[in-house]
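Enquirer: Starting from these lines, generate the structure:
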Amino acid sequence: MPNYFNTKKVVLTAVLFTIVLSTSYAQLSPPGLGKGKTASWFAFGVKQALDTVHKKESTTYIGIGRKSSPDDTNPFNKMGILVLNQEFSNHYTKHWQYSYAISYRRSDLYESAAPYEHADPAIEQEFRLYGRYTYLTEIGAVKWKNTFRQEYRKFFNPDFTKSGEDYQFRTRLKTQVNIDLGTEKLHHIIGSAEALFAISKENRPINEWTKFSYKESRFGVYYQLTPHEIPFTFDFGYMYNLIGKNKKTGVNYLAIDVVWNNPFGKTL
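Expert: Predicted coordinates for the structure are as follows:
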């Protein structure tokens, strides 16, 4: 990668940990797309309040991720993933929130050697269940969220036969800061840092459990626009995905998402 990306990684990490050192304020964060150089993510979501005080919410979204080959930097080169996600959340006290969700993901798989054609099988399907528990605090224009998220991931080949990895339990720890820019709460800067750990039950190369271990980290910076005139939230961001423990690989993501707020009124 150009030195620009290495510099950006260092600056990004410094900014995140200087600010404070979750769940999203509204953004629909990119999923990991595996090894590569660059990637892109676009998502459209619908967020609907389920009660009159907006403590209970439903968030539904569809997202598409694309990525480069290992030898180029085009983030739109190859199809990466299709995501369908449904989440319910309850901000039941001032500082605490829980969420639970179900997700379907369809990922394209590629050979590790040039010309990086689709592998055999070319597609891996995933059904995911997850729960999330969040502590929230607010100091003036700064909102801070710390989240513990536990996932169960079940994998299938395109014909729903067993894939090489049968299923996985993954633990995610995330800290996130949202800063309001100005008094009108139109513009926001969001910074986040997340670490992921997992243990898997594998079918191939042999039937066994892997060790529970660190897998990757994700660092993000977003600009968020929440105009008062229309019921939409717009997010434009960058994520750096650092994969691996010893032989680390970094992937640079460009991300855009749009969330339609309360299309069925203030509450269902």
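
Enquirer: drop to CA atoms for contacts and neighbour counts, all remaining ones
Expert: Will do.

Enquirer: so where does the closest residue to Thr134 other than its chain neighbours fall, helix or strand?
Expert: The spatial neighbour of Thr134 that comes closest, neighbours along the chain excluded (Cα to Cα, 6 or more residues apart in numbering), is Thr147 at 4.4 Å. Here Thr147 is covered by strand 142-156, with elements defined by DSSP states H and E.

Enquirer: Quick one: list the elements packing against that strand.
Expert: Packed against strand 142-156 by the contact rule (3 or more Cα pairs under 8 Å, 6 or more residues apart in numbering; DSSP states H and E) you find strand 118-139, strand 162-181.

Enquirer: I have a second one here; can you model it like the first so I can compare?
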Amino acid sequence: MNLRRASFFFLCILGKQAFAQISPPGLGKAHTADWVAFGVRQDLDSLKRWQSMSYIGLGRISNPTDYNPFDKSAILVLNQEFYYRFHKHWQSSFALSYRRQNEYFDSYPYERENPAFEQEFRFYSRFSYVLETRRFKFIPTFRQEFRKFYTPTFAREAENFQLRSRVRLQLSINLDAAKTHQIILSSEQLFSASKLYAPSQWEKLAYRESRFVGYYSFAPKSLPFIFDLGYMANRLGTTSPIYVHYAALDVIWKNPLSHHKMAKRTRIGNLE
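Expert: Down below sits the predicted model:
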């Protein structure tokens, strides 16, 4: 294994071939929510087998009694993920994420809890099968997460850590030959088990929620950006489920380092 490949492997152990959109995180009980994210996607080798995806995202939620998705600040997300396409049909990824999520009481006037927010560090990996034609791309994905929770002062939470498994089916539909316009649909089911501090015990592994997502993606050839506008229905619970409705917008900057190098070579060429 050469030094360059070993370096990439080391980075992966610390930390999307990224998917086209940055889907909203679950924000708990509310009527409506909104999610805005900005990401940077960079190819790390000439064969495009290795890829980095970094993003920052912000989410807001409504009160349980109204439908204003901008009412309350809900979450800040910082995420770094590395992808490796190791086969024509297979890809994997490794990621590290930090999340700061605000906590509110469920009863009127829905003020902040004390402590006002929870911190989370998350490590996860994905394994995906990619089946692609000119018109369609179908990607089943299994994602395994380790979630560690802290108070605002980094003291331990009642929930020590959580193991969560996610199964997603995603379909991308190209609306034109140049793949400038896409429709992206997905369904994801989440299962988890938590280790508690007091009493020191495990909650059993169980189904917790589902997420149904639809996106319109626009990637103009004249710009190094992808613009995504979407909707997510988050189904929480089993016997008496509730639905939270999300509006989502994200912008992804493609290969900024490559564009910088190209611009630099152009300037040097003009000087010569």
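
Enquirer: And the TM-score between them?
Expert: These two chains, once laid on top of each other, score a TM-score of 0.89 by TM-score structural alignment, normalised by the length of structure 1; 246 aligned residues with a Cα RMSD of 1.5 Å.

Enquirer: mind listing the helices for the stretch 151-272 of structure 2?
Expert: Assigned helices in the stretch 151-272 of structure 2, in chain order: 256-271 (criterion: DSSP state H, counting those that start in this stretch).

Enquirer: quick one, what contacts the residue mapped onto Arg85 of structure 2 from structure 1?
Expert: Following TM-score structural alignment, the counterpart assigned to Arg85 of structure 2 within structure 1 is His91. With contact set as Cα atoms under 8 Å, 6 or more residues apart in numbering, His91 of structure 1 has these partners: Lys55, Lys56, Gln97, Tyr98.

Enquirer: Glu165 of structure 1 too?
Expert: Contacts here follow Cα under 8 Å, 6+ apart; on that basis Glu165 of structure 1 touches Phe155, Ser200, Lys201, Glu202, Asn203, Arg204.

Enquirer: Looking at structure 2, which of those hold up?
Expert: Contacts conserved in structure 2 for the contacts of Glu165 of structure 1, counting by both residues aligned by TM-score structural alignment, their matches' Cα atoms under 8 Å: Phe155, Ser200, Lys201, Glu202, Asn203.

Enquirer: Gly244 of structure 1: which of the residues you listed is nearest?
Expert: Nearest to Gly244 of structure 1, judged by Cα to Cα, of the kept ones among the contacts of Glu165 of structure 1 is Ser200 at 15.4 Å.

Enquirer: What lines up with the closest one in structure 2?
Expert: With TM-score structural alignment as the criterion, Ser200 of structure 1 pairs with Ser194.

Enquirer: how close does its match get to Phe121 of structure 2?
Expert: 15 Å (Cα to Cα, to the nearest Å).

Enquirer: and if you look at Tyr246 of structure 2?
Expert: Distance check for Tyr246 of structure 2 against Phe121 of structure 2: by Cα to Cα, it reads 23 Å.

Enquirer: more crowded one of those two?
Expert: Under the neighbour definition other Cα atoms under 10 Å, Tyr246 of structure 2 and Phe121 were set side by side, and Tyr246 has more, 25 against 16.

Enquirer: What distance do you get for the more buried one to Leu14 of structure 2?
Expert: Remark: distance between Tyr246 of structure 2 and Leu14 of structure 2 (Cα to Cα) = 31 Å.

Enquirer: what about Trp144 of structure 1, neighbour count?
Expert: What Trp144 of structure 1 shows, counting by other Cα under 10 Å, is a neighbour count of 20.

Enquirer: now do Pro224 of structure 2
Expert: Burial measure for Pro224 of structure 2: 13 neighbouring residues, criterion other Cα under 10 Å.

Enquirer: That one maps to what in structure 1?
Expert: Counting by TM-score structural alignment, Pro224 of structure 2 lines up with Pro231 in structure 1.

Enquirer: Surely its match touches Asn261?
Expert: Yes: proximity of Pro231 of structure 1 to Asn261 meets the contact threshold set by Cα atoms under 8 Å, at 5.2 Å.

Enquirer: Pull the contacting residues for the match of Pro224 of structure 2.
Expert: By Cα under 8 Å, 6+ apart, the neighbours of Pro231 of structure 1 are Trp260, Asn261, Asn262, Pro263.

Enquirer: hmm, 7 Å instead?
Expert: Taking Cα atoms under 7 Å, 6 or more residues apart in numbering, we find Pro231 of structure 1 in contact with Trp260, Asn261.

Enquirer: got it, and Tyr253 of structure 1?
Expert: With Cα under 7 Å, 6+ apart as the criterion, the residues that contact Tyr253 of structure 1 are Thr38, Ala39, Ser40, Tyr238, Met239, Tyr240.

Enquirer: still on that earlier bit, the kept ones among the contacts of Glu165 of structure 1 in strands, which ones?
Expert: With strands taken from DSSP state E, the overlap with the kept ones among the contacts of Glu165 of structure 1 comprises Phe155, Ser200, Lys201, Glu202.

Enquirer: As CSV, these with distance to Tyr110 of structure 1 and neighbour count would be great.
Expert: Converted to CSV, these look like this (distance: Cα to Cα, whole Å; neighbours: other Cα atoms under 10 Å):
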residue, distance to Tyr110 of structure 1, neighbour count
Phe155, 17, 21
Ser200, 21, 20
Lys201, 22, 18
Glu202, 19, 18
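
Enquirer: would you turn the residues you listed into TSV with distance to Lys78 of structure 1?
Expert: As requested, these are arranged in TSV below (distance: Cα to Cα, whole Å):
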residue	distance to Lys78 of structure 1
Phe155	21
Ser200	27
Lys201	28
Glu202	27
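
Enquirer: ok, so of those, who is nearest Pro227 of structure 1?
Expert: Taking Cα to Cα as the measure, Pro227 of structure 1 sits nearest to Phe155 out of these, at 39.6 Å.

Enquirer: now Glu120 of structure 2, nearest residue through space, not along the chain?
Expert: Phe149 (4.6 Å).
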